[in-house]
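Asker: What follows is a predicted protein model with its sequence.
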Amino acid sequence: MKFSANLGFLWQDRPLPDAIRAAKAAGFDAVECHWPYETPAAEVAVALKETGLPMLGLNTRRGDVAGGENGLSALPGRDDDARLAIDEAVAYAQAVTADAIHLMAGFADGTDAHDTFVRNLRYACDAAPDRTILIEPLNHYDAPGYFLKTSGQAIRIIEEVGASNLRLMFDCYHIQLMEGDLTHRLQRLKPQIGHIQFASVPDRGAPDRGEVNYGHVFDVIRDMGYDAPLGAEYKPGGPTEDTLGWLSMMRS
């Protein structure tokens, strides 16, 4: 089993290039991030080359975070802003050879939001045909009002868009809180899954705690034939190194 360090949460106390180096030293097989845009892509590329770690993915910008925004791609009337964010993410992903781009939908609801999201997803898929475009349902505890709420809604949108490079980001933490039935859902949705993330439930900590038996979940993922690195997107609540006991235990 291979694992990716999500540097949006892990080693947040370090500049992104140093966090990449820390992930390598800790034994991760890959890295991923949230919004790396304040760090020059050239610096990230140097750290990736030095460590040999692939960058699995990054997110489009959320928009006006202070104003409460959490993504732009499903906001009616904001296509221009959404596409600027998409273009920025595509350019950065190309510069650091990131495999995937997660389009943040934002807080919205209704038919207009759906149509806007579909339209912007098609734009992103066309703009980055050599990248995987990901969409991710978020739970209504952490992100109340977020447009994309369930895996079923995500799959219907993926089918409507009809692009070969559009996939589901299956975050076990969000899916467990909203829908449960993780292992059956993983097995059923495997053809549409582009990346898998995890964290303990309900506190979003390291995976060796909480209500989900990740040892079993990872066994099921392995038996499915899914061999890409799984994204450790959890909040360490202290020094990241102090929370990594699970890594060697669950790798086998």
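Answerer: It's in. Bear in mind that the values here come from a model prediction, so they are computed numbers and not experimental data.
Asker: contacts, neighbours, all on C-alpha from now
Answerer: OK.
Asker: Tell me how far stretch 107-127 lies from the chain's centre.
Answerer: 18 Å (CA atoms, centre = their mean, to the nearest Å).
Asker: Please identify the buried residues of it?
Answerer: Neighbour counts using 16 or more other CA atoms under 10 Å place 107-108, 113-114, 116-118, 120-122, 124-125 of stretch 107-127 among the buried residues.
Asker: just the strands in the protein please.
Answerer: Using DSSP state E, the strands of the chain run over residues 3-6, 30-32, 57-59, 100-102, 132-135, 166-171, 193-198, 230-232.
Asker: residues in contact with the first one?
Answerer: Outside strand 3-6, the residues that touch it by CA atoms under 8 Å, 6 or more residues apart in numbering are 23, 28-34, 56, 229-234, 251.
Asker: Run a quick neighbour tally on Asn213.
Answerer: By other CA atoms under 10 Å, 13 other residues sit near Asn213.
Asker: repeat for the one 3 residues further on
Answerer: When neighbours are counted by other CA under 10 Å, His216 registers 12.
Asker: One more: Arg209?
Answerer: Neighbours around Arg209, by other CA under 10 Å: 16.
Asker: Asn120 is in contact with Ile157, correct?
Answerer: No. The criterion here is CA atoms under 8 Å, and Ile157 misses it with Asn120 at 11.7 Å.
Asker: among the contacts of strand 3-6, which ones are buried?
Answerer: Buried members of those, counted by 16+ other CA under 10 Å: 23, 28-34, 56, 229-234.
Asker: residues touching Met178, list them.
Answerer: Going by CA under 8 Å, 6+ apart, the list of residues near Met178 reads 139-140, 149-150.
Asker: before we go on, here's another structure to hold up against the first:
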Amino acid sequence: MPKFAANLTMLFTELPFMERFAAAKAAGFDAVEVLFPYDCSATDMRYQLVMNDLTLVLINTPPPNFTGGPRGFAAVPGLEERFRRDFERVLRYADVLKPRGVHIMSGAAEGAEARATFIENLTWAAARAPRLTLTIEPINRIDMPGYFLDDFDLAAEVLDAVAAPNLHLQIDMYHAHRITGDALGVWARHGHRAAHIQIGGLPDRHEPLASPHLDYPAFFKRLDAEGYSGFVSGEYTPAGRTEDGLGWLKG
């Protein structure tokens, strides 16, 4: 079976945030991710990670106020200084939290200038943090209108243009389905670039179970057969209590 992680921003929301670490460990997870940890004490989070013997596999670049706010700035022309200032903030949190990776959000933008800005900012970030694994993730524009990085072929072009050894693709199978209607086809074409995978049920983004759109147990076996060594994170909205829907952990 792959190495699974729990997204503590979306799972175990029945509990206060700081209690979710222990709940994830009790449920069988050895790793977690957090979308935007910046409104919490990094020291307190690190304490929870250590006390529960958990690996933090991923955090996102700011903004901290995600709900209703901008979805990043990395591809937004004219906001290069804002992006770099926010990235430095990420590095300060990363120094304490020790995440394995950081997902850089492109933000809402369009066109060739945005593409060039994205490549420039990613090149700078990869050089600024050479020992940190960085990822970019295509996100569908139905859930996130106007988001620049909404295409996997575009992501591949950007990765090739930056050509940094610490910059990789992040594939969310839910977004892959929403963007293309063929999540497995996305994996077949682009999976070799992936350093991190996120999963959610199709098409409703509940528990990642077998469905006509994607047989998750079979996908997990495929990852094992192909030698995928990264983490697979449950990033979904539970249909009920989180603990009641964790049967997918057993494949």
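Answerer: Nice, thanks for sending it over. From a predicted model like this one, the values you see are computed outputs, not experimental measurements.
Asker: Mind checking the TM-score on these two?
Answerer: Here the TM-score for the pair of chains, by TM-score structural alignment, normalised by the length of the second structure, is 0.93; 249 aligned residues with a CA RMSD of 1.7 Å.
Asker: Compare the strands of the first structure and give me the one nearest Arg222 of the first structure.
Answerer: Evaluated with CA to CA, the strands of the first structure place strand 230-232 nearest to Arg222 of the first structure, the distance being 10.6 Å.
Asker: Save the strands of the first structure as TSV, and put in distance to Thr39 of the first structure too.
Answerer: Formatted as TSV, those follow (distance: least, CA to CA, whole Å):
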stretch	distance to Thr39 of the first structure
strand 3-6	16
strand 30-32	14
strand 57-59	13
strand 100-102	17
strand 132-135	22
strand 166-171	24
strand 193-198	24
strand 230-232	21
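Asker: So for Gly215 of the first structure, which of those sits nearest?
Answerer: The nearest among the strands of the first structure, by CA to CA, is strand 193-198 at 11.7 Å.
Asker: now that closest one, how far from the chain's geometric center?
Answerer: For strand 193-198 of the first structure, the separation from the chain centroid amounts to 7 Å (computed by CA atoms, centre = their mean).
Asker: between it and strand 166-171, how many degrees?
Answerer: 10 degrees (axes from the mean of the first three to the mean of the last three CA atoms, to 10 degrees).
Asker: if we look at strand 193-198 of the first structure, which residues are touching it?
Answerer: Against strand 193-198 of the first structure from outside (CA under 8 Å, 6+ apart): 132, 134, 166-173, 207, 228, 230-234.
Asker: Please, a ChimeraX command that selects the buried ones among those residues?
Answerer: To isolate the buried ones among these in ChimeraX, judged by 16+ other CA under 10 Å, type:
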select :132,134,166,167,168,169,170,171,172,173,207,228,230,231,232,233,234
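Asker: Now do the contacts for the residue nearest to Arg251 of the first structure when sequence neighbours are not counted.
Answerer: Of all residues not flanking Arg251 of the first structure in the chain, Met1 sits nearest, at 5.0 Å (CA to CA, 6 or more residues apart in numbering). The neighbours of Met1 of the first structure, taking CA under 8 Å, 6+ apart as the test, are 218, 222, 227, 229, 250-252.
Asker: again, but for Thr67 of the second structure
Answerer: Applying CA under 8 Å, 6+ apart, no residues qualify as near Thr67 of the second structure.
Asker: can you map out the helices along the first structure?
Answerer: Listed in chain order, the helices of the first structure (DSSP state H) span 16-26, 41-51, 79-96, 111-127, 151-161, 172-178, 182-189, 214-223, 245-251.
Asker: Which one, of the ones you listed, ends up nearest to Val201 of the first structure?
Answerer: helix 172-178 (6.0 Å).
Asker: The closest one vs the second structure, mean deviation?
Answerer: For helix 172-178 of the first structure, the mean deviation from the second structure after alignment is 1.0 Å (mean CA distance after the TM-score superposition for the first structure).
Asker: Which part of the second structure matches that helix?
Answerer: Aligned using TM-score structural alignment, helix 172-178 of the first structure spans residues 173-179 in the second structure.
Asker: mind checking how far that stretch is from the chain centre?
Answerer: Centroid separation for stretch 173-179 of the second structure versus its chain: 13 Å, with CA atoms, centre = their mean.
Asker: What of stretch 131-139 of the second structure?
Answerer: Computed by CA atoms, centre = their mean, the chain-centroid distance of stretch 131-139 of the second structure equals 8 Å.
Asker: Tell me, how many residues neighbour the equivalent of Ala19 of the first structure over in the second structure?
Answerer: Aligned by TM-score structural alignment, Ala19 of the first structure pairs with Arg20 of the second structure. Close neighbours of Arg20 of the second structure, defined as other CA under 10 Å, add up to 21.
Asker: what residues are up against Ser41 of the second structure?
Answerer: With CA under 8 Å, 6+ apart as the criterion, no residue contacts Ser41 of the second structure.
Asker: ok, now Pro137 of the first structure?
Answerer: With CA under 8 Å, 6+ apart, Pro137 of the first structure has these contacts: 148-151, 154, 169-171, 174-175.
Asker: mind running it again at 6 Å?
Answerer: 148-150 (CA atoms under 6 Å, 6 or more residues apart in numbering).
Asker: Check Cys172 of the first structure too.
Answerer: Cys172 of the first structure neighbours (CA under 6 Å, 6+ apart): 197-198.
Asker: ok, now how distant is Leu54 of the second structure from Leu214 of the second structure?
Answerer: 29 Å (CA to CA, to the nearest Å).
Asker: Now do the contacts for the residue lying closest to Phe73 of the second structure once chain neighbours are set aside.
Answerer: Closest residue to Phe73 of the second structure apart from its sequence neighbours, by CA to CA, 6+ apart: Gly107 at 4.8 Å. Going by CA under 6 Å, 6+ apart, Gly107 of the second structure touches 71-73, 147.
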